[in-house]
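# Generate a structure from the sequence data that follows.
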Amino acid sequence: MSTLAPVTEPPGRHPLDPDPAPSTKAGAVLALGIAAALTGVMIGGLVPATIALVLAREVRADLRAAGGFLLGSRRLRIGVALAWAGIVLAAAALVVAGIAGLLTFAAYGRDYAPTVN
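Modelled structure (predicted):
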């Protein structure tokens, strides 16, 4: 006669626990981050990137307060990374435009007559 250990099921969730739900704000941060990355080169990406970073602070607080019942931390991380990429692209576009403007301005120097020293 062999003795087998009784099969026990892992403890289930408490019936009053809410179902995990996706965070809509995290989705908004992701959408704004994508918009910032796509329009960052045209300098228009600064607006959605700023809104995404401000909204990300709220989403982090909501995710922490939900205790694991609110999903969306991956979308939040990707959205914040894309928002920062949009800011970097906008800054790079401003630097390139500034350098191009200076080079264009420098090409049109004063044109003196041939008799002037």
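
# going forward, measure contacts and count neighbours with C-alpha atoms only.
OK.

# All the helices of this structure, residue numbers only.
Taking DSSP state H, the helices of the chain run over residues 24-39, 46-66, 73-107.

# Can you point out the buried residues in the longest one?
Buried positions in helix 73-107, judged by neighbour count with 16 or more other Cα atoms under 10 Å: 73, 75-91, 93.

# one step back: okay, the helices of the chain in TSV with distance to L16 next?
Below are the helices of the chain laid out as TSV (distance: least, Cα to Cα, whole Å):
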stretch	distance to L16
helix 24-39	23
helix 46-66	14
helix 73-107	24
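
# Quick one: residues contacting R75.
Contacts for R75 (Cα atoms under 8 Å, 6 or more residues apart in numbering) come out as 26-27, 29-30.

# Would you agree A31 is in contact with G79?
Yes. Taking Cα atoms under 8 Å as the definition, A31 is a contact partner of G79 at 7.1 Å.

# let's see this one next to it:
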Amino acid sequence: MTTAPGQVSVASQGLRHPLDPDPARATKARAVFALGLLGMLTGLFIGGVVPATVALQLARQARREAYASGGFLTGGVWLRRGERLAWTGLVLVAVSVVVAVVIGVVRLAGTPFGHDYPANMD
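Prediction:
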């Protein structure tokens, strides 16, 4: 397979240079997945916003580092899964906040407004 005219095909490039580092899994990828999972599991309790936000920030950093490494940092699948879980956690937080506001407004609307005077007073 060639990528552009005049380039050497990927299959015939040969062995890699001995000074190239071995591909390694990015440690931040595992952290992103764990924080995204924690954010999703605690998303309904509003506390999931913190780990989900941290997971998304770490995912940005990990993607930058993986791009700068030239393909020697792996773990892109863990990053994508962690990001999806973090976004799911943030959606659950938003749903919880909306439900809490709606319940609060409905309860506030049901309570009497103003002073409740006795029947014999004008």
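
# thinking again about what came up before, among the helices of structure 1, which is nearest P11 of structure 1?
Proximity to P11 of structure 1 (Cα to Cα) singles out helix 46-66 among the helices of structure 1, at 20.7 Å.

# What residues in structure 2 pair up with the closest one?
Per the alignment by TM-score structural alignment, helix 46-66 of structure 1 matches residues 49-69 in structure 2.

# What lies in contact with that stretch?
Contacts of stretch 49-69 of structure 2 (Cα under 8 Å, 6+ apart): 26, 28-29, 31-33, 35-36, 38-40, 43, 72-74, 76, 79, 82-83, 85-87, 89-90, 93.

# Return the residue of structure 2 aligned against R77 of structure 1.
So R77 of structure 1 corresponds to R80, using TM-score structural alignment.

# Report the separation between that match and V49 of structure 2.
18 Å (Cα to Cα, to the nearest Å).

# list the contacts for the residue most central in space within structure 2?
For structure 2, the residue nearest the mean C-alpha position is A86 (2.7 Å; Cα atoms, centre = their mean). By Cα under 8 Å, 6+ apart, the residues touching A86 of structure 2 are 35-37, 39-40, 51-53, 55-56.

# Go again with 6 Å.
36, 39, 52 (Cα atoms under 6 Å, 6 or more residues apart in numbering).

# The first one maps to what in structure 1?
Structural correspondence for G36 of structure 2 with respect to structure 1 (TM-score structural alignment): G33.

# pretty sure that match is touching G79, no?
Yes. Counting by Cα atoms under 6 Å, G33 of structure 1 does reach G79; the two are 4.6 Å apart.

# can you pull the contacts of the aligned partner of V102 of structure 2 in structure 1?
Counting by TM-score structural alignment, V102 of structure 2 corresponds to I99 in structure 1. With contact set as Cα under 6 Å, 6+ apart, I99 of structure 1 has no partners.

# Kindly recompute the last result at 10 Å.
When contacts are counted by Cα atoms under 10 Å, 6 or more residues apart in numbering, I99 of structure 1 touches 93, 105.

# Could you measure from it over to F105 of structure 1?
For I99 of structure 1, the distance to F105 of structure 1 - Cα to Cα - is 10 Å.
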